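> no sequence for this one, just the structure:
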């Protein structure tokens, strides 16, 4: 039962943070930045926020900008959610989309080799 509650809280935090990203004025947070997943601890003290950035070269810079804006994001998140504690936000770059693209490319290469090189 508690895991259902944590799951709903994770989804709500993800939704609110996605909306709040547009209000961050830090110039390092630019381009296509999206929140892919949120993982909150059971005591709701910490929330690990996985961030995907379209341009991978800017990923580390975007994470630094989000960490810098963490206090603002946490305060606004606390206003939007009715929780006893607003979790501390820990931002982490998510490269799962790149890994998925790489795996699809490998599978397509294998398929081309099996069919004799014809696309």
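It's in. Please read all numbers here as calculations on a predicted model, not as lab measurements.
> going forward, measure contacts between C-alpha atoms and count neighbours the same way
OK.
> what are the ranges of the strands in the protein?
With DSSP state E as the criterion, the chain has strands at 33-40, 46-53, 88-93.
> Check it against this one:
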């Protein structure tokens, strides 16, 4: 029987958050310094926005984005190609018993923020937001 059954689905634990941030910093440093022996990857500037770990800390998913947003698919392929070496480099900087398996996903939070800003700047949305009580509610006939 698992001990934290009541916490399943409640979001990451403090330990997961702490380890994820430690991995994010280590991975960012490795990529910024060009410690990987891949010239294609080393020529790219990579932003590591967040790292989320599985509850058992065996898998770490890094959310990344190339600087300027160009070459996103290429970046994911290069990181996947070099994940073994990246794992070893990151492990050297961690104090964990086991180095987690690294997975890479595009960080879409910037796109979501841009889309939200775009929507909020639309005239109809601004008009609705500025008119308190004018819009019909879900229970009204209008």
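Here it is on my side, so go on. Keep in mind that this is a model prediction, so the values were computed, not measured.
> will you turn the strands of the first structure into a markdown table that also has distance to residue 81 of the first structure and mean neighbour count?
As requested, these are exported to a markdown table (distance: least, C-alpha to C-alpha, whole Å; neighbours: other C-alpha atoms under 10 Å):
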| stretch | distance to residue 81 of the first structure | mean neighbour count |
| --- | --- | --- |
| strand 33-40 | 14 | 19 |
| strand 46-53 | 14 | 20 |
| strand 88-93 | 14 | 18 |
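> quick one: which of these is nearest residue 112 of the first structure?
Taking C-alpha to C-alpha, strand 46-53 is the member of the strands of the first structure nearest to residue 112 of the first structure, at 30.0 Å.
> looking at the second structure, where would I find the counterpart of that closest one?
The aligned range for strand 46-53 of the first structure in the second structure is 59-66, by TM-score structural alignment.
> compared with the first structure, how much does that stretch deviate?
Following superposition, stretch 59-66 of the second structure is found to deviate from the first structure by 1.0 Å on average (mean C-alpha distance after the TM-score superposition for the first structure).
> thinking again about what came up before, a markdown table for the strands of the first structure, including distance to residue 75 of the first structure?
As requested, the strands of the first structure are exported to a markdown table (distance: least, C-alpha to C-alpha, whole Å):
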| stretch | distance to residue 75 of the first structure |
| --- | --- |
| strand 33-40 | 17 |
| strand 46-53 | 14 |
| strand 88-93 | 10 |
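> so how many other residues sit close to residue 29 of the first structure?
21 (other C-alpha atoms under 10 Å).
> coming back round to it: between the strands of the first structure, which gets nearest to residue 101 of the first structure?
Among the strands of the first structure, strand 46-53 comes nearest to residue 101 of the first structure, with 13.5 Å by C-alpha to C-alpha.
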